[in-house]
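[1] one predicted model, sequence on top.
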Amino acid sequence: MKTFIALDFDKKTKKNLGNIQKYLKTSASKGSWVYIDNFHLTLKYLGITSIDNLEEIKKKLREIARKSLNIKLKYTNLGYFRGKDVLRVLYLDLKGETEKIYEMKNKIDTNLEVIGFHKEKKKYIPHITLGRRIVFENRIYEINENIKNELNKPFKLDKLILFKSEQIDNKRVYTPVEVFPLKDCD
């Protein structure tokens, strides 16, 4: 099964992200949009994962979550990874306790490396993916201005999740394999 590790959002945050995405869709001439239930913050893509490795992964993630505080963030401006003639990935930047995300990502990389999952070589940029292969009719600056009232809303990440990724009825579905609560710092 294909798996990845992520921090998940509560329903209110997913609804807010969905509202931003609705506006963006009206400004785009083409693109593929993330389904509202699939919004998450990826920490590590594991790929095809054997059943034999799952218990060891869960054990390591349980230990990491047990020692990690929840994370308070806000989403700020639109960002993107450019592709040829399109925005390959359209996302929201994050601000707030981002150092906790980097710490958790580093712990996951270090702990899973000993069971065969290599550290990624490219720089990690925490972000919320909204869509892929997007073409806008307006400039990003103008679109950012139009959604600024929807930005800077605070939210809290309080669970680390090992997800299974599969294609069901031509739709990408992410199903939690196991949820690992983070320590509450309030």
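    Looks like it came in fine.

[2] CA atoms for contacts and neighbours, from now on please.
    Fine.

[3] residue 164 belongs to a strand?
    Yes. Checked against DSSP: H, G, I helix; E, B strand; the rest coil, residue 164 lies within a strand.

[4] pretty sure residue 126 sits against residue 94.
    Yes. Judged on CA atoms under 8 Å, residue 126 makes contact with residue 94 at a distance of 7.0 Å.

[5] could I get the full set of helices for this protein?
    11-27, 51-66, 98-113, 140-147 (DSSP state H).

[6] just checking, what packs against the third one?
    It refers to helix 98-113. Judged by 3 or more CA pairs under 8 Å, 6 or more residues apart in numbering; DSSP states H and E, the packing partners of helix 98-113 are strand 40-48, helix 51-66, strand 71-82.

[7] got another one to weigh against that:
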Amino acid sequence: MRVFLAIEFPDDIKEYLDQVQQVVKKKSVKGNFTNKKNFHLTLRFIGETRIDELDKLKEAINKISLHQSYFQLSFSKLGQFTKGNKRIIWVGIKHNEILNQLYILLERALDEQGYPREENSFVPHITLGRQVVLAEKLDKINEKIHIDKMVIPVRKISIMESTRLNGELTYIPLYSKSLIFQ
């Protein structure tokens, strides 16, 4: 199975991201856009994993959740990753020291479980679309879209499976661990 560790969003946040995505779609020639129900914040992509390895992932998130209380995030602006002429368009997360510390603790916990540390730097974002061809420059689109600074509650960390159901990419939570409430 193909898995990743993530922060899941409540429905109102997914609805908002869908509204932003609709504007981006209108400003795009084409793209492979994320299904609204799949919006999330990836903390760490793991990849192909055997079912018996899930216990190591559970142990890692259980360990960090013991020391991490609920916190909140907010959106920043639209951004992109480019590879050649292919673009991933995303909504960024405003700098958040608690999220950065959570990521560092997660990396340590995963390293202790035998997962090598991530080589790329952590750029927290929510993917709106892949292989997007924009009709105009992203700077121009950013000028037209006001990204709301709404509060995004972070209450748990989840192990998610990426699979296809009836031909549709679907993310299924396999295990979630609540953060402590203070």
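    Happy to help now that I have it. Everything numeric here is computed off the predicted structure, so don't read it as measured data.

[8] hang on, the earlier thing: now the helices and strands packed on helix 98-113 of structure 1 as JSON lines including distance to residue 26 of structure 1 and mean neighbour count?
    What follows is these, written out as JSON lines (distance: least, CA to CA, whole Å; neighbours: other CA atoms under 10 Å):
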{"stretch": "strand 40-48", "distance to residue 26 of structure 1": "23", "mean neighbour count": "18"}
{"stretch": "helix 51-66", "distance to residue 26 of structure 1": "39", "mean neighbour count": "14"}
{"stretch": "strand 71-82", "distance to residue 26 of structure 1": "15", "mean neighbour count": "18"}
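
[9] could I get these as TSV with distance to residue 158 of structure 1?
    Formatted as TSV, these follow (distance: least, CA to CA, whole Å):
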stretch	distance to residue 158 of structure 1
strand 40-48	12
helix 51-66	9
strand 71-82	7
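
[10] now do the contacts for residue 89 of structure 2.
    Listed by CA atoms under 8 Å, 6 or more residues apart in numbering, the contact set of residue 89 of structure 2 reads 78, 79, 80, 81, 127, 128, 129, 130, 132.

[11] next one: stretch 87-104 of structure 2 to chain centre, how far?
    Distance of stretch 87-104 of structure 2 from the chain centroid (CA atoms, centre = their mean, to the nearest Å) equals 9 Å.

[12] gap between the two ends of it?
    Using CA to CA, to the nearest Å, one end of stretch 87-104 of structure 2 lies 27 Å from the other.

[13] wait, what's in contact with the counterpart of residue 130 of structure 1 in structure 2?
    Aligning on TM-score structural alignment places residue 130 of structure 1 opposite residue 128 in structure 2. Taking CA under 8 Å, 6+ apart, we find residue 128 of structure 2 in contact with 17, 21, 33, 34, 39, 88, 89, 90, 91.

[14] any idea how far the residue most central in space within structure 1 is from residue 7 of structure 1?
    Residue closest to the mean C-alpha point of structure 1, counted by CA atoms, centre = their mean, is residue 41 at 1.8 Å. According to CA to CA, residue 41 of structure 1 stands 5 Å off from residue 7 of structure 1.

[15] next one: residue 124 of structure 1
    Residue 124 of structure 1 is 15 Å from residue 7 of structure 1, by CA to CA.

[16] with residue 44 of structure 1 instead?
    Where residue 7 of structure 1 is concerned, residue 44 of structure 1 sits at a distance of 10 Å (CA to CA).

[17] just residue 52 of structure 1 next, same as before
    From residue 52 of structure 1 across to residue 7 of structure 1, the span is 23 Å (CA to CA).

[18] returning to what we had before: hang on, the residue nearest to the centre of structure 1 packs against residue 124?
    No. Using CA under 8 Å, residue 41 of structure 1 is not in contact with residue 124, being 11.6 Å away.
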